[in-house]
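*Asks:* Return a 3D structure for these sequence lines:
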Amino acid sequence: MRWLFALFMMASPAAALDCGSVEHGGHDYTVCRFDASKADLRLFLNDPGSGKPLGSFRNVENLLADEGLRLEFAMNAGMYHQDRSPVGHYVEKGDEARGVITSDGPGNFGLLPNGVFCIGDGWADVVETRRFQADPPACIYATQSGPMLVIDGELHPKFLEESDSTYIRNGVGVSGDGKTVWFAISEDAVNFHSFGSLFRDKLGTPQALYFDGNISRLYVPGLKRHDGGFPMGPIVGVVAPAGN
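*Replies:* Prediction:
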């Protein structure tokens, strides 16, 4: 996919991270791509001192600054309850905060199949939830959300091309070898079919997962972007030493 790299406008050698604008199907997206074997990719939920939800990119920044680190990239990473606790499976630094949920239900999370974004040691994956439960990978971090956008190279079977349910949406896709991860957020309101086709047809990811809609937020200092708004639950971020 050599053609893709020409679309990206900002590169960070420290995290092997590229971010920029992508057009697909008449819609604009911001897409960030990185090498999972080089980037320090983490999930954040609660402040380790107070136990309270971090809730914002600024709070994650401050937490990392105390450790001599900085945040290079972040976005909201999965659905959450009113108290900002995860709706589904959540693992941080190997510790499970919530188990896997396999039942269907109301809302987008319960629109099966849904899935889990898993971060391992030098790799990442998006795994359909029941596959994940049957053979759990060694996730250092994991967050469950739904629905799946792309499953084995095909769009979720319930997506309708002409659906009028449109929101600002964000999600993640991973290459088949687990080395390349793409995060995307739409710049205008899109339906699930349009958003899923970005990952399938433009980015070429065999598996992709929806994170959320309407509350979708992005943080990329290199693009001078720091979205505010709703307090968040799980947050995914790329971390680097403060001096780099």
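*Asks:* drop to CA atoms for contacts and neighbour counts, all remaining ones
*Replies:* Fine.
*Asks:* Not counting residues beside it along the chain, what's closest to S197?
*Replies:* Counting by C-alpha to C-alpha, 6 or more residues apart in numbering, S197 lies nearest to L155, which is 7.1 Å off, once chain neighbours are set aside.
*Asks:* Count the residues that sit near the one you found.
*Replies:* By other C-alpha atoms under 10 Å, the residues close to L155 number 23.
*Asks:* how about it, what does it touch?
*Replies:* Contact analysis of L155 by C-alpha atoms under 8 Å, 6 or more residues apart in numbering lists L149, H193, G196, S197, R200.
*Asks:* For those, give me CSV that also has neighbour count, secondary structure and distance to G228.
*Replies:* Output for the contacts of L155, formatted as CSV (neighbours: other C-alpha atoms under 10 Å; DSSP: H, G, I helix; E, B strand; the rest coil; distance: C-alpha to C-alpha, whole Å):
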residue, neighbour count, secondary structure, distance to G228
L149, 32, strand, 25
H193, 20, helix, 27
G196, 27, helix, 25
S197, 21, helix, 27
R200, 22, helix, 29
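*Asks:* Closest one to E161 out of the residues you listed, please.
*Replies:* Using C-alpha to C-alpha, H193 comes nearest to E161 of those, at 5.3 Å.
*Asks:* let's see this one next to it:
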Amino acid sequence: MTRLKAAIAALFALIGTAEACRNIDHLGHSYTVCTAEDASSIGLWLDDDRGVIGEFFALEDMLAAQGKELRFAMNAGMYHEDRRAVGLYISEFKQKAPIVTRAGPGNFGLLPNGVFCVSGGKARVIESRAFAANPPKCRIATQSGPMLVINGKLHPRFLPDSTSRKRRNGVGVDRAGRTHFAISNGFVRFHDFATLFRDVLDSPNALFLDGSISRLHAPELGRSDGGSRMGPIIGQVRARD
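*Replies:* Sure thing, here's the model as predicted:
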């Protein structure tokens, strides 16, 4: 068994444990990966009746009032200064921002970009123009860009020797239907981050969520990253004991 196959086997052994999040190494960099086996447990939030939620602790309080527990969460994509989502945003079947399919500046406009959607109890990462041509009925959806992996191939603009290194987070769905949320614990290239999803997390399609501002809330690891107020937040919930 090669070292890579051994690493993949060890990772999926961990996925079968009760812990949602774990730290792994890939190509000399540290990542934290949180996995949701049941897509129906994934939630997406931006605001409540008082305005933008913005912080993990505020989201925890809101869910606790509903008898729910936030198992893990991270920022769910790019947003404007007022915290509104840059691209498509759907929460509990309600669309609050439209899909954007044109090329543009920055990472979001580096086509192909994509949409993470939970539809019919299953999670998918779909290239944005394919999504717009045949949109599924998503319970939740967030658009971001660029795509990290497209049908098993890395984004064509990613360079293995790039000098651009940033903290990054993203999401992918593996061939068994599990959803993997990953964040780098240091500064990494797009190329290296994308290979984490393709080669280790077995995700034929994966989506970059954001960089630099990337934050993770993982109580099981004793971790809750601080920073400025966020826009959309995505994570896993479960009923409180």
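*Asks:* before we move on, the earlier item: now tabulate the contacts of L155 of structure 1 in JSON lines and tack on distance to Y90 of structure 1.
*Replies:* Shown next, in JSON lines, are these (distance: C-alpha to C-alpha, whole Å):
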{"residue": "L149", "distance to Y90 of structure 1": "19"}
{"residue": "H193", "distance to Y90 of structure 1": "26"}
{"residue": "G196", "distance to Y90 of structure 1": "23"}
{"residue": "S197", "distance to Y90 of structure 1": "27"}
{"residue": "R200", "distance to Y90 of structure 1": "26"}
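*Asks:* Quick check: nearest residue in space to the residue most central in space within structure 2, chain neighbours excluded?
*Replies:* Per C-alpha atoms, centre = their mean, the C-alpha nearest to the average position across structure 2 is that of V171, at 3.3 Å. Nearest in space to V171 of structure 2, with sequence neighbours left out and distances taken as C-alpha to C-alpha, 6+ apart, is F181 at 4.5 Å.
*Asks:* what about that neighbour, how many neighbours?
*Replies:* For F181 of structure 2, using other C-alpha under 10 Å, the count is 28.
*Asks:* show me where structure 1 has helices.
*Replies:* 2-5, 57-65, 129-134, 192-197 (DSSP state H).
*Asks:* Quickly compare those and say which is most buried.
*Replies:* helix 192-197 (a mean of 24; mean count of other C-alpha atoms under 10 Å).
*Asks:* tell me, it lands on which residues of structure 2?
*Replies:* Under TM-score structural alignment, the match for helix 192-197 of structure 1 in structure 2 covers residues 190-195.
*Asks:* Once aligned, what mean separation remains between the matching stretch and structure 1?
*Replies:* When structure 1 is overlaid, stretch 190-195 of structure 2 sits 0.5 Å from its aligned residues on average, using mean C-alpha distance after the TM-score superposition for structure 1.
*Asks:* From what I see, the residue nearest to the centre of structure 2 and A182 are in contact.
*Replies:* Yes - between V171 of structure 2 and A182 a contact is recorded at 6.3 Å, counting by C-alpha atoms under 8 Å.
*Asks:* circling back: what would the helices of structure 1 look like in a markdown table with distance to E96 of structure 1?
*Replies:* As requested, these are exported to a markdown table (distance: least, C-alpha to C-alpha, whole Å):
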| stretch | distance to E96 of structure 1 |
| --- | --- |
| helix 2-5 | 36 |
| helix 57-65 | 20 |
| helix 129-134 | 14 |
| helix 192-197 | 29 |
